[in-house]
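Participant: Give me the fold of what follows.
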Amino acid sequence: MSAEKITAEKRTEFGKGAARRIRREHKVPAVVYAHGSEPIHLTLPGHDTMMALKHGGANALLEIEIDGQVQLALTKQVQVDPVRRVLEHVDFVAVKRGEKVTVDVPVVVVGEAAPETLVVTENAAVSVEAEATHIPEQIEVSVEGAEVGTQITAADLTLPAGVTLLADAELLVVNVTAAPTAEEVEAELAEAEAEAGIERDEPEAEAADEAPAEESTEE
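Facilitator: Now for the predicted structure:
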C-alpha cells in the first residue's frame, strides 16, 4: 500500500464553531494520535483528503506534511455527513515505516458458486497484523463452483506475504447454503409481516356465478 501525500496546517482553534468555519472553507478538521505524544490537531484540504481516503480504502495510509516535516499516519475513524456525503472529521494514528499494526481488512467474495446456492458473508472483515506500509486493501475469497455446505473460515484465507492472521482461525467468513425456494421466501415474508403487525389484503370475494333471479310479477 503506497501512502498518499497531503499537506496539512496545524489547528489552533477548537470547538464546534471552529470546525464549522473550517468546513465552510472546504477543509477538514483532523487529529493525529501518537503513543507517548500529545495529539496533533490539523486542518486538511477537503477534496484532496477525500480522494486519498477513497484511493487508500478502509485502512488508508497518508504522508501528512506538517510544517515541512512528514508524518506517516494510518486512518482510524472517518466521519462523513450523512446527507451531503462530505468529510466532517478524520482521526489518524501516527505510524513508522516497518512498524507492525493491527487492522481489520475487508473480505471480498469472488467467483460463482454452484447453481441453487446462496453465498452468505458471515464476517465482512478479519483482523490481521501487517507492516504499516504493506497493509492489504482487501482479501479475496473465491467461491467458484462451491457446493451447498461449503464453509470458509479465517484459517482458509490466503494472506499476502508478511501478513499474519489475528482473528480466530475458526471464525466463519463465508457460508454457502441452499438457495431458498419461492415458497420459503413467501413464508418468511408472511412471518415477518405478522411479527411487524402488517395485515395482508385479503383477495376480494369472487362474484356470484349467477345473478339473483328477478322476482316475477303477476299481471
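Participant: For the rest of this, base every contact and every neighbour count on C-alpha atoms.
Facilitator: Will do.
Participant: So which residues of this structure form helices?
Facilitator: With DSSP state H as the criterion, the chain has helices at 16-24, 46-56, 182-195.
Participant: wait, which of those helices is closest to E129?
Facilitator: Of all the helices of the chain, it is helix 46-56 that lies closest to E129, at 17.3 Å by Cα to Cα.
Participant: For G57, give me its contacts.
Facilitator: E137 (Cα atoms under 8 Å, 6 or more residues apart in numbering).
Participant: Distance of it relative to Y33?
Facilitator: Applying Cα to Cα, to the nearest Å, the value for G57 to Y33 is 20 Å.
Participant: correct me, but T153 touches L165?
Facilitator: No - the criterion here is Cα atoms under 8 Å, and T153 misses it with L165 at 11.6 Å.
Participant: Could you export the helices of the chain as CSV, including distance to S2 and mean neighbour count?
Facilitator: As requested, the helices of the chain are arranged in CSV below (distance: least, Cα to Cα, whole Å; neighbours: other Cα atoms under 10 Å):
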stretch, distance to S2, mean neighbour count
helix 16-24, 27, 14
helix 46-56, 8, 16
helix 182-195, 46, 12
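Participant: Next, the second sequence, to be compared with the first:
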Amino acid sequence: MSEVRIAAEPRTEFGKGGARRTRKAGKVPAVLYGHGQPPRHISLQAHELLHAFKTDAGTNVLLRLELSDGTQLALPKDVQRHPIRGSFEHVDLVIIRTGERVTVEIPVVLVGDAHSDTLVDQQLTTVSVRADATDIPGSIEVDIAGLEPGANINAGQLVLPAGSILDTDAGQVVVQGLAKLTVAQMDAELAGAEQAAGGATAAAAGEKTDASA
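Facilitator: Below you'll find the model as predicted:
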C-alpha cells in the first residue's frame, strides 16, 4: 500500500458557511480523530486529496499528514462527495499507529475468462479484511478462468495477501456461474411474461365489469 504525503492546515471556521468558504478556496474540510486524541479540525488541498485517491486502493490510502506540529499517519474513514459535481465535501480521518491492525473494505477484481456457457454473477464487489494499517492490500483478485454454470466461489476461498485476515463471512458467495439462456429459452420466457401480463389485464377488466354490474 502506498503512502501519500499531504499538507494539512488548521481550520478555525466551522458550520456550513465556514465549510463553504473553505471549499471555495480550493480546500476540503476535514476532521482528524482517534486514539483518545481530541478531534482536530483541519483542511486539505482538494487537488492533493484527489491525487491521493487516484490509486488502485481508492480511499483505502495511507495519508501522512504534514501538520504544524509534526506528521501523523491517518486513514480516510468517511469521504463525502457532492452528489452531482463529485467534488469533495468533507473527510473524516482516523489516526493510525505503526503496527496497528484495521478493518477495511477491499475491492474484488475478477480475472480470467469463465466458461463460454457461463454468465458471471459477481455478488460481492468488496470484502472486509483485517490488515496492518501500513500494509493494506489495494485489491483482491479472483480467478474465474473456466468457471462453469452452477459453480460458486466463496469468500473463504479467496487468496488473501500475507498478513491479511478475512473479516467477511467465509460462506458468503463472491461470484457464481449462471447458465446462459438460449434464444429458445429467452423466447419462451418472454412469451410466458406476455401471457401472464395478458391474464392480469383480463382479470382486472373482469373485476371492473363485475363492479359496474
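Participant: returning to that earlier point: which among the helices of structure 1 is found nearest to D81 of structure 1?
Facilitator: Smallest distance to D81 of structure 1 across the helices of structure 1 (Cα to Cα): 11.1 Å, for helix 16-24.
Participant: tell me which residues of stretch 97-112 of structure 2 are tucked away?
Facilitator: 101-108, 110 (16 or more other Cα atoms under 10 Å).
Participant: Stretch 83-96 of structure 2 now?
Facilitator: Neighbour-count burial for stretch 83-96 of structure 2 flags 88-96 (criterion: 16+ other Cα under 10 Å).
Participant: so where do the strands sit in structure 1?
Facilitator: Ranges of strands in structure 1, per DSSP state E, are 4-10, 27-33, 40-45, 61-66, 69-80, 87-94, 100-110, 117-121, 125-131, 139-142, 151-153, 164-165, 172-178.
Participant: just to revisit the earlier point, any chance of the buried residues of stretch 83-96 of structure 2 in TSV, with distance to T182 of structure 2 too?
Facilitator: What follows is these, written out as TSV (distance: Cα to Cα, whole Å):
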residue	distance to T182 of structure 2
F88	46
E89	48
H90	49
V91	49
D92	50
L93	51
V94	51
I95	54
I96	53
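Participant: Quick one: residues contacting the residue nearest to E131 of structure 1 when sequence neighbours are not counted.
Facilitator: Among residues not flanking E131 of structure 1 along the chain, K100 sits closest, at 4.4 Å (Cα to Cα, 6 or more residues apart in numbering). K100 of structure 1 makes contacts with 129-132, as judged by Cα under 8 Å, 6+ apart.
Participant: So which of those residues is the closest to G17 of structure 1?
Facilitator: Taking the contacts of K100 of structure 1 together and measuring to G17 of structure 1 by Cα to Cα, the closest member is A132, at 34.3 Å.
Participant: Give the equivalent position in structure 2 for that closest one.
Facilitator: Using TM-score structural alignment, the partner of A132 of structure 1 in structure 2 is A133.
Participant: Do I have it right that that match meets T98?
Facilitator: Yes - if you go by Cα under 8 Å, A133 of structure 2 and T98 touch, sitting 7.1 Å apart.
Participant: Could you check how far Q79 of structure 1 is from K100 of structure 1?
Facilitator: The gap separating Q79 of structure 1 from K100 of structure 1 is 25 Å, by Cα to Cα.
Participant: Next: D81 of structure 1.
Facilitator: According to Cα to Cα, D81 of structure 1 stands 32 Å off from K100 of structure 1.
Participant: try V90 of structure 1
Facilitator: For V90 of structure 1, the distance to K100 of structure 1 equals 22 Å [Cα to Cα].
Participant: What count of nearby residues applies to T181 of structure 1?
Facilitator: 10 (other Cα atoms under 10 Å).
Participant: cool, P39 of structure 1 as well?
Facilitator: 14.
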